[in-house]
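Chemist: pasting a predicted model and its sequence here:
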Amino acid sequence: MTNLHVPRDGTTEFSINPFLPPDEYIPDGEPHVFGDRVYVYGSHDLSGMKGGMCAGDYVCYSASLENLADWRYDGVIYKRRQDPYADRMTEAGDRMGLKSYLFAPDVIEIDGTYYLYYGVALGKSGLALAVSDSPTGPFEYVGRVRYPEDAKPAGWTDDVDGIEDGDMAFAAGRPLMDARGMHMKGYPYDPALLVHDGRLFLYYGCAYCYVVELDMSDKRTVVKNPDTGTYETEIFAGNGWGMLAGLAFGRGPELQFGNGPSIREIDGRFVLAYYASGRGRFNGMYHAVASDPRGPFTLAGPLVSLGNVRYDNQVGATDRVGNIHGGMFEVDGTWYQIYHRHTKDGRQACATPLTRKADGTFEHAEYTSQGFSTDPLPAFRRWPAYMACYLTDGRGRGSTRKRGPNVAERAFLGGPDRRDAANEGIVSVVTGLAEGSVVGFKYFDFADGQDSPTTVTVELNSETAGTVDVRVDDPTKGPLIGSIRVTPTGGRWAPFESDMRPTSGAHAIYLVFHPDGPSLGSIASIEFSPTAH
């Protein structure tokens, strides 16, 4: 099998989705601006979902605020087995990671020190804190979020499962699920942090959402709400089974809070973004606003949805759906939302610019290929196929892991360490190109068009002969601007091209696949050229 090098002409100049390297899987991304760079902290899926979601150590990527197309790998910032509970559970044989993987983290800076908060899988270890003097670590373990010494529940035992405090402050130290069922109410899940007016607030929850204040002296001891006399304040009362039904079957309660709270203070108000699911397979980032860090919060609408469900009244998904999580940041007056999408090999970090309404809330942004780019991407480049944002099967249904086109890695050379220069043959492509499958990109700008002949080229590893139709604006009704005849490639990658009708302006581009046999295989790239090759 031959090696394949996918030219990155367009991606070296412009941001796309996913905005990190395609073989890096950082879901649940929380972006924070420290100095002149933005840093993204998230969970870490290993390529191929080896071990399941969140099996890797925490790593960090950052970019200059002046160039959001160029992301730097800052290395491992915190290792999974630095956590005493995760280490104890790993030693005990937790092969599935349900008690030992590091889930979605958040980082906050206070007086030059960086505080990393995280939870360990679905176990009963509460939320943990690690610290560093650098945004890129290394972080060192401190302890658990805890009750004050004089407020521990009766019969509480310290030094449980390797945790020196034994201070699981919420949910009575129960795991999210055990033989008795699900325990979502009060469960400490997906921490998010906010400093406001010299006070530190922690948001968390799964199906239910809560906020609690932390003592600024140690950043981990909970403080009672003086208005209620309780520690935690409930923001959303949840329906856990309803959330799961919305995720799995697309018919759960409407826009149910799922998990992944992310908090920002914007122009004197508090914006809470979070994962919500609901009817029609809606899986998206939603937001709510409040005038006080503890609420009450008022629903403000979707921010972005996988497969564009409900965007511009769209019914049904036009890509894979699943959980989603991420935070916001602002550069030069523009707010961006980070989130993740699902692929065969892991969840990839994506982004979209947000548009603010007159009341300060945000419009529902479109799920596109553009990443941080606020304008359509210039068409006359070579672009990787993995940036496709529209993947449907022959019946027009959004892809699933087992049905329809999927983004997937294809290894040609090298070993497991993908950062080794010898592994350049590992590439991300789109596979599963059966009859009527659609691979779509939003958006390309053809500017004023070209007077000279124009060609469109696709690079395929084709299993059979067939045709690739190129349409603009709509995969079924849009104008046909090119039709590419493909022959079998015998396990090799090869370019196929066709003349293309001159096109101007910005358009969505859809490739519609018509194999003579079961599948046209995989596509690695698409290229538009203003002159014939």
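Modeler: Structure's in. What do you need?
Chemist: from here on, contacts and neighbour counts on C-alpha atoms
Modeler: Noted.
Chemist: for stretch 168-179, buried residues please.
Modeler: For stretch 168-179, burial by neighbour count (16 or more other C-alpha atoms under 10 Å) applies to 168-171, 173-176.
Chemist: tell me where the stretch 301-450 of the chain has strands.
Modeler: Counting by DSSP state E, counting those that start in this stretch, one finds strands in the stretch 301-450 of the chain at the ranges 328-331, 334-343, 346-354, 377-378, 382-384, 390-392, 406-410, 427-431, 438-445.
Chemist: out of those strands, which gets nearest to C54?
Modeler: Shortest separation from C54 across the strands of the stretch 301-450 of the chain is recorded for strand 346-354, at 9.4 Å, computed as C-alpha to C-alpha.
Chemist: which other helices and strands contact that closest one?
Modeler: Contacts of strand 346-354 with other secondary structure elements, assessed using 3 or more C-alpha pairs under 8 Å, 6 or more residues apart in numbering; DSSP states H and E, are made with strand 334-343.
Chemist: just how off-centre is the strand it packs on within its chain?
Modeler: 6 Å (C-alpha atoms, centre = their mean, to the nearest Å).
Chemist: swap in stretch 328-338?
Modeler: Using C-alpha atoms, centre = their mean, we find the averaged C-alpha position of stretch 328-338 to lie 16 Å away from the chain's own average C-alpha position.
Chemist: for it, measure first residue to last.
Modeler: Stretch 328-338 has an end-to-end distance of 6 Å (C-alpha to C-alpha, to the nearest Å).
Chemist: adding another structure so you can compare the two:
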Amino acid sequence: MNRHHLLMAVAAVMLPLTQSAAQELNMPVIQTKYTADPAPMVHNDTVYLYTTHDENDAEGFHMKDWLLYTSTDMVNWQDRGAVASLENFEWFKGKNGAWAEQVIERNGKWYMYCPIHGHGIGVLTSDSPYGPFKDPIGKPLVWQKEHWYDIDPTVFIDDDGQAYMYWGNPKTYYVKLNKDMISYSGEIVEVPHIKDYQEGPWCYKRNGHYYMAFASTCCPEGIGYAMSKSPTGPWEYKGHIMNHTHRTRGNHPGIIDYKGKSYCFGLNYDIFRLETSRHAERRSVSVAEMTYNADGTIQELPYFLDCKLEQIEHFNPFRKVEAETMAWGYGLETVAKNPWGKERWNQLVTGIDNGEYIQLKGVDFAKGATSFKVCASCHLYGGTMEIRLDGVDGKLIGSVNITNTKTELKVFETKIKGATGVHDLYFVFKGSEKQKRNLFNLDWWEFK
């Protein structure tokens, strides 16, 4: 069976899900954009999830920029927008090719390693995890022009301060990075082939063991891993973190420890499956809790949909919360509020249609909320924002009628009754006979 026929066979078994069924499964954590190639990192008690971005019209790979999402509880994620794009590399004139990146922090600076397919691996730097990122060297950091294997970089810093960058499909390479993190010393080293390795390496160290997780042989790809006693190998294949399955096609691991638990991020097509059973490169990032054995090996996970992802702390609603923070928001969109402003990461929730909703999980109302504010803008007739607990038809604790504001963002307020304790929070959007689509835009909200 050739690659084309295999893809058609995979697509044939990927039947579309309904949204109600999706809510009962461990679905991807981002629904407002197509995200892929997760690159999580932990900094100051927050998970920073950097991703690639499949455009909404993608059939093959159509990728222009890199996105960021943050969370402190692993289920509610704030959209931080695009932190870098192909335009940051002046030496690349193409309009496509923003492939799987990784970001690492060192001495108060953030370094983003970005492959541009067919043009090597570039590096960007920033003084903030939110950007702006800039190109400090004006050329690729690595480019082996004799082939197109220079993709999917992963970087880690060993306990002795030596940094390493690994990459490659179908072969694996590494270099020793200098302390400046934007240059390297020595030769590019080819790693002996690891069983089942395809692409997307993710290298890290934990409890004295060196790990190389990777997308295992296509197609479909699983997540495999190898271990070593040294950052330069030899690498011993250990098996699957997640086995190959026709329930998805591609994969790409990102692994972290956070607040006493371990997590494996990957990708799939499950949000796209809500629309259609056909195949296109419109992927989404999922995450599952991961368990290590006493000897450092990893217990194999089922497919993401069958895993259970626990919230690790309750969500505080008694503060100004950006509206682009959510556990579920299928059908909605996010756009930059002001891409040229100081808070360039700030987003607006838009594309709000009748019947759509935002869900936040595990919201702690403590002894009770009495009022609610929301900052919104409305170009035409507007609609109603119902505030409900534990479901789209759950207990109604308040509602806000968002009316025409022209183009101005204004604050709307309502009283709240019956919100105590911990609940899932739903903002359910309702239109009218005059308007059922694009009802309004949301900036932020707050309970008191």
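Modeler: Alright, I've got the coordinates. Being a predicted model, the structure only gives us computed values, none of them experimental.
Chemist: rewinding a little: quick one: which of the buried residues of stretch 168-179 of structure 1 sit in strands?
Modeler: Counting by DSSP state E, those place none of their members in strands.
Chemist: I'd like the residues you listed as CSV, with distance to V321 of structure 1 appended.
Modeler: What follows is those, written out as CSV (distance: C-alpha to C-alpha, whole Å):
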residue, distance to V321 of structure 1
M168, 33
A169, 33
F170, 31
A171, 30
G173, 32
R174, 30
P175, 27
L176, 23
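Chemist: Y210 of structure 1: which of those residues is nearest?
Modeler: Using C-alpha to C-alpha, F170 comes nearest to Y210 of structure 1 of the buried residues of stretch 168-179 of structure 1, at 10.4 Å.
Chemist: winner for burial among the strands of the stretch 301-450 of structure 1?
Modeler: Looking across the strands of the stretch 301-450 of structure 1 with neighbours counted as mean count of other C-alpha atoms under 10 Å, the highest average goes to strand 390-392: a mean of 28.
Chemist: whereabouts in structure 2 does that strand align?
Modeler: Using TM-score structural alignment, strand 390-392 of structure 1 corresponds to no residues of structure 2.
Chemist: from the chain's centroid, how far away is that strand?
Modeler: The gap between where strand 390-392 of structure 1 is centred and where its chain is centred comes out at 18 Å by C-alpha atoms, centre = their mean.
Chemist: and what of stretch 354-370 of structure 1?
Modeler: With C-alpha atoms, centre = their mean as the basis, stretch 354-370 of structure 1 stands 17 Å off its chain's centre.
Chemist: stretch 249-262 of structure 2 aligns to what range in structure 1?
Modeler: Under TM-score structural alignment, the match for stretch 249-262 of structure 2 is residues 322-335.
Chemist: now the terminal residues of that stretch, how far apart.
Modeler: Chord length of stretch 322-335 of structure 1, first to last residue, is 24 Å (C-alpha to C-alpha).
Chemist: from the chain's centre, how far out does the longest helix seen in structure 2 sit?
Modeler: Counting residues, the longest helix in structure 2 under DSSP state H turns out to be helix 3-12. When C-alpha coordinates are averaged (C-alpha atoms, centre = their mean), helix 3-12 of structure 2 and its chain have centres 26 Å apart.
Chemist: what element comes up after it heading to the C-terminus?
Modeler: Beyond helix 3-12 of structure 2 in the direction of the C-terminus, DSSP states H and E gives the next helix or strand as helix 19-23.
Chemist: now do that following helix: distance to the chain's middle.
Modeler: 20 Å.
Chemist: tell me which helix or strand comes right after that helix.
Modeler: Helices and strands here follow DSSP H and E; after helix 19-23 of structure 2, the next one along the chain is strand 34-43.
Chemist: which helices and strands sit right next to the helix or strand that comes right after that following strand?
Modeler: Beyond strand 34-43 of structure 2 on the C-terminal side, the first helix or strand identified by DSSP H and E is strand 46-54. In terms of contacts (3+ C-alpha pairs under 8 Å, 6+ apart), strand 46-54 of structure 2 is packed against strand 34-43, strand 63-71.
Chemist: make TSV out of those strands and add mean neighbour count.
Modeler: Output for those, formatted as TSV (neighbours: other C-alpha atoms under 10 Å):
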stretch	mean neighbour count
strand 34-43	24
strand 63-71	22
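Chemist: wait, which of these is closest to G351 of structure 2?
Modeler: Judged by C-alpha to C-alpha, the one of these that comes nearest to G351 of structure 2 is strand 34-43, at 15.3 Å.
Chemist: so where is that closest one in structure 1?
Modeler: Using TM-score structural alignment, strand 34-43 of structure 2 lines up with residues 25-34 of structure 1.
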